[in-house]
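> just coords:
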């Protein structure tokens, strides 16, 4: 394997294990085994578990936000429709059989108090998601606070879906977003 393929394989294995089982329960030997590299090779790429966790979170952040943005652009016409498309994407994500909630909230809950890099990665992800929603709200002509309100709806839906084990919080949050946007005078959010 070349350098990039080996690193990708390690991160793929780490992501699957960390997200499914939790970061603290997964030992580096399990990542080694799942990725098919030697323990020595694993530590050449990631000298500590903390570095592997940080790389996993940063990569997941980029992919998550790219997938969301691609869906929103491809799924909706008009600024109001793009905002509502966020909740459709969340519904699809929640319906995945491996959905275990927000990886960043999960990681922060496990390690945020003791691992500054985990806390920073979680904050970065949440800040970027909030900024994305604020940008969508601004493009739709909504008042400035609307982005923060949409963020709370989306974050609440993510948490509720993880706890309840079903995708209905996305539709519930989308309904609340529709009411919020109509009250703000945003076009393209009719029932």
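All right, it came through fine. Everything quoted here is computed from the prediction, not taken from an experiment.
> okay, CA-based contacts and neighbour counts for the rest of this
Fine.
> what separation do you get for the residue nearest the centre of the chain and residue 44?
For the chain, the residue whose C-alpha lies nearest the mean C-alpha position (C-alpha atoms, centre = their mean) is residue 64; its distance is 5.1 Å. Counting by C-alpha to C-alpha, to the nearest Å, the gap from residue 64 to residue 44 is 27 Å.
> same thing with residue 68?
From residue 68 to residue 44 the distance is 33 Å (C-alpha to C-alpha).
> repeat that for residue 85.
From residue 85 across to residue 44, the span is 42 Å (C-alpha to C-alpha).
> dropping in the other structure now:
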């Protein structure tokens, strides 16, 4: 399992044919948009069925319930996050630049019109107290990011504490930008990250 992979709690059953796969993807995409824009608990199954263009019977044939749809959406969001972080890192050479590239990725994301914060933080805030599977999915997503940053920091030869500090900056920037609507939180976090990296890698 790679440092980016999310274990079984957010995995959904494998489709048995292309048609089922297509229906599942349509439902997940519709749910992702509705949940992210309005919140999970504000979206009912009838509304989701209508948005996806499927019958309620077919919806329940694909997913055992709303929690299963939420978990599938989170798995999709995790894949989007991993892809974005990896693509950002690929633009740079060297550990320092790759670490700062995380904040460049955040800056681009925060500036999009549909940015509503971290879907995992949002889901945990709504359902973390009532759904252990959703809470676990959120924990595992965050841990996978921490593990990824741990690896970059280790490659840089810097102390492990730097990785913890950088992840806190990235997580804090997501929450701050979502609440304030100000995308410059990513730039402020990047500037703080530069200071931390310089201090952690300065010659003794």
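Perfect, thanks for sending it. This structure is a prediction, so every number in the text was calculated from the model and none was measured.
> so residue 68 and residue 44 of the first structure - more neighbours on which side?
Just comparing residue 68 of the first structure and residue 44: by other C-alpha atoms under 10 Å the higher neighbour count belongs to residue 68, 20 against 11.
> counterpart of the more buried one over in the second structure?
With TM-score structural alignment defining the correspondence, residue 68 of the first structure maps onto residue 85 in the second structure.
> ok so, going back, which secondary structure state does the residue nearest to the centre of the first structure sit in?
Taking DSSP: H, G, I helix; E, B strand; the rest coil as the rule, one finds residue 64 of the first structure in the helix state.
> please tell me I have it right and residue 118 of the first structure contacts residue 55.
No - counting by C-alpha atoms under 8 Å, residue 118 of the first structure sits too far from residue 55 to count as a contact (9.9 Å).
> ok, residue 114 of the first structure - how many residues close by?
Residue neighbour count, defined by other C-alpha under 10 Å, stands at 10 for residue 114 of the first structure.
> that one -> the second structure?
In the second structure, the residue equivalent to residue 114 of the first structure is residue 130, according to TM-score structural alignment.
> tell me how far that match lies from residue 67 of the second structure.
For residue 130 of the second structure relative to residue 67 of the second structure (C-alpha to C-alpha), the value is 11 Å.
> ok, now residue 40 of the second structure?
To residue 67 of the second structure, residue 40 of the second structure is 10 Å away according to C-alpha to C-alpha.
> counting neighbours, what do you get for residue 180 of the second structure?
Residue 180 of the second structure has 9 nearby residues by other C-alpha under 10 Å.
> then residue 145 of the first structure?
Count around residue 145 of the first structure with other C-alpha under 10 Å applied: 11.
> just the element for the counterpart of it in the second structure, please.
Aligning on TM-score structural alignment places residue 145 of the first structure opposite residue 161 in the second structure. Take DSSP states H and E as the rule and residue 161 of the second structure turns out to sit in helix 160-180.
> fine by me, thanks again.
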